[in-house]
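**Student:** coords please:
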Amino acid sequence: MRMHDHPTIHYPDYVWPEGKRCAVVISLDLDAESPFLWISRGQDINHLGEIEQRRYGPRQGLKRITDLLAEYGIQGSFYVPGVVAETYPELLPHLVAGGHEIAHHGYYHERIEALPPAQAEDYLGQAQDLFRAQTGLTGLGHRAPSWEMTPDFLSAMERRGISYDSSLMGFDHPYHVGNLVQVPVQWMVDDALYFRYTNSARDKTHPANPGAVLESWIEEFEGMREYGGLFMLTIHDWISGRPQRLRLLRKLIEHMRRDPTVWWARADEVAAWHASSINSERFRVPAHSINTHFPI
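**Tutor:** From the prediction side, this is the model:
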């Protein structure tokens, strides 16, 4: 047997809908001020710089992004922390009315792996109750804050009827982790990696040159098109809602729209395609496949 015949390291090509060679999803993590509030929990907040910067998102950035998507007829996938939906109760209904997908993104933008499993699941339940009350929708998707995941939380999502998750990156197209569809993300095409800057100790450098980022993202898209993968762009309301980044996003969309074989879809549509297609059994990994074979 040749090495690459082994089923855990050799997979067939992914199959997209007929006539399509790759997929593009424009996703937005509508964090607003939630990460700042989570990090600052239990502290007296007497400085306004970062929290006001983040509030730019729901005040101005979100509308500018949705207007741009509407201009091109694109329906996006919006991952919203519960506390943001609670603070801005008009957001979820507005997104649904615009044909966009809404999905869960924690309640307080909490780190799942840092919480007791029962508490993490309770936050998910609270978010589900709130989304149902505001929109009537259930069985939505999920994306973990900071893109981290645990086996316990995968099980919790199954129990609570989450339709898919978008937090991991074990393939560059959809796959199953256990019984849950995974619509993968990638750091390379996340705007926060290049433009997140709040003048705090967490900032290691200044924001990147948008021209260089555009070139990088176009190259990543071209690579995904070549290999038949999923180009999952992740942006944030308070980052890419600024004029400079909106211009970058417009140029990227214009480039990707030139190819008619690109499938423009929402993440829930991609998840549904995967679950009902031949890919479903071809791309499945265990949910608890953590390697424990290491020296103590």
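**Student:** Please make it C-alpha for all contacts and neighbour counts, starting now.
**Tutor:** Noted.
**Student:** and stretch 229-246, how far apart are its ends?
**Tutor:** Counting by Cα to Cα, to the nearest Å, you get 25 Å between the two ends of stretch 229-246.
**Student:** Just the buried residues of it, please?
**Tutor:** Residues of stretch 229-246 classed as buried by neighbour count (16 or more other Cα atoms under 10 Å): 229-242, 245-246.
**Student:** for it, the distance to its chain's centre please.
**Tutor:** Offset of stretch 229-246 from its chain centre (Cα atoms, centre = their mean, to the nearest Å): 11 Å.
**Student:** Also stretch 246-256?
**Tutor:** For stretch 246-256, the distance to the chain centre is 19 Å (Cα atoms, centre = their mean).
**Student:** From the rest of the structure, what touches that stretch?
**Tutor:** Stretch 246-256 is contacted from outside by 64-65, 68, 210-211, 214, 217-218, 221, 240, 262, using Cα atoms under 8 Å, 6 or more residues apart in numbering.
**Student:** For the comparison step, fold the sequence that follows:
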Amino acid sequence: MTEADARRLTVCLSFDVDAMSGWINKTDNAAMISRGEFGAFAIPRILSLLDRHGAKATFFVPGHTALAYPETVRSIAKADHEIGHHGWVHENPATFDRDGENKILQRGIDALAEVAGVRPIGYRAPSGQFSPDTVDLLIKAGFRYESTLAATDFWPYYVRNGDVVSKTEPFVFGEPSELIEIPIAWALDDFPLFELTPGSASPQHTPSEVREIWQTEFDYAYANAPGGVMTIIMHPQVIGRGSRLNMLDGLLEHMASHPGVVFESMETVETRWRSENPLDAYLQNGGPLPR
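**Tutor:** The predicted model follows:
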């Protein structure tokens, strides 16, 4: 049996450690900002759960969070989990010009290097938003993968650079770049499923409802996407609540009971997937995306 045969499905557990930064961009109300503080408070119990399952994860950390909670961020690195880039103060990249977005990118890189001694190779856009310059800036900054887009479900792909989007003209596809996408889905994100945001009509779901969504998605991937990658997006301030963490504990047990399921960081996935799918071969084979 080859390594690929033994590894039927990779599960990437990812955590966006927004802490206060996600709220500071919206308000200066201390009551709202304190919701982000819970994210730092919950990190130890999350690390403990991951350790019990022998699971490696990726934590996307804004620079603001790293400087506010340096010991917490260092504890993530010390536990041998990957640290990725998640902006400076969780600002929406699409609201900045190219120079402004680049400065934010560099400020986040500098903060993670100062606090944890890491140079992240992975990026997730705050608020799940790209500007027309984001892909090009990530490539120029030396990022190797990103995890914000959703053009596939369980299959990484090379991100196009140079798409031309118009409301009046046909869509023009750019060319695949060296940047790898490890795709996400909002249905696999805990925040819109669990959290109440003032002014939003999104319903709150129970842990059992969210488990049903995530587990059913896992079961489909296991049966139909051998060799694929399933990404789950979580926020410590959300998933770190007792009932939700118990749900995650049970879900990981269910996943681990299936032969060939591994819990790996996105950095590990990127390295392996790139070696198995060099860009030249990917272009010749057409990749997973229709054009």
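**Student:** returning to that earlier point: could you identify the buried members of the contacts of stretch 246-256 of the first structure?
**Tutor:** Buried among these by 16+ other Cα under 10 Å: 64-65, 68, 210, 214, 217-218, 221, 240, 262.
**Student:** For those, give me TSV that also has distance to Thr198 of the first structure.
**Tutor:** TSV is the format used below for these (distance: Cα to Cα, whole Å):
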residue	distance to Thr198 of the first structure
Arg64	21
Ile65	21
Leu68	25
Pro210	17
Leu214	22
Trp217	23
Ile218	27
Phe221	29
Ser240	14
Val262	35
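**Student:** His255 of the first structure -> the second structure?
**Tutor:** Matched across to the second structure, His255 of the first structure falls on His254, judged by TM-score structural alignment.
**Student:** What strand or helix carries its match?
**Tutor:** In this assignment (DSSP states H and E), His254 of the second structure forms part of helix 242-256.
**Student:** what's the average distance of that helix to the first structure?
**Tutor:** Aligned to the first structure and superposed, helix 242-256 of the second structure gives a mean residue distance of 0.5 Å (mean Cα distance after the TM-score superposition for the first structure).
**Student:** Give me the helices and strands touching the helix or strand that that helix is followed by, please.
**Tutor:** Per DSSP H and E, helix 242-256 of the second structure leads on to strand 261-263 as the next helix or strand towards the C-terminus. With contacts taken as 3 or more Cα pairs under 8 Å, 6 or more residues apart in numbering; DSSP states H and E, strand 261-263 of the second structure sits against strand 9-16.
**Student:** matching residues in the first structure for the strand it packs on?
**Tutor:** Using TM-score structural alignment, the residues of the first structure aligned to strand 9-16 of the second structure are 22-29.
**Student:** Need the residues that contact that stretch.
**Tutor:** 16, 75-80, 105, 224-225, 228-237, 261-267.
**Student:** which ones among these are found in helices?
**Tutor:** 224-225, 237, 267 (DSSP state H).
**Student:** need the strands for the stretch 151-296 of the first structure, in chain order.
**Tutor:** For the stretch 151-296 of the first structure, the strands defined by DSSP state E, counting those that start in this stretch occupy 175-177, 180-182, 230-236, 262-264, 284-285.
**Student:** what's in contact with the first one?
**Tutor:** Just to be clear, that refers to strand 175-177 of the first structure. Contacts of strand 175-177 of the first structure (Cα under 8 Å, 6+ apart): 181-183, 274, 279-280, 283-287.
**Student:** Map Phe59 of the second structure onto the first structure.
**Tutor:** Mapped onto the first structure by TM-score structural alignment, Phe59 of the second structure lines up with Phe78.
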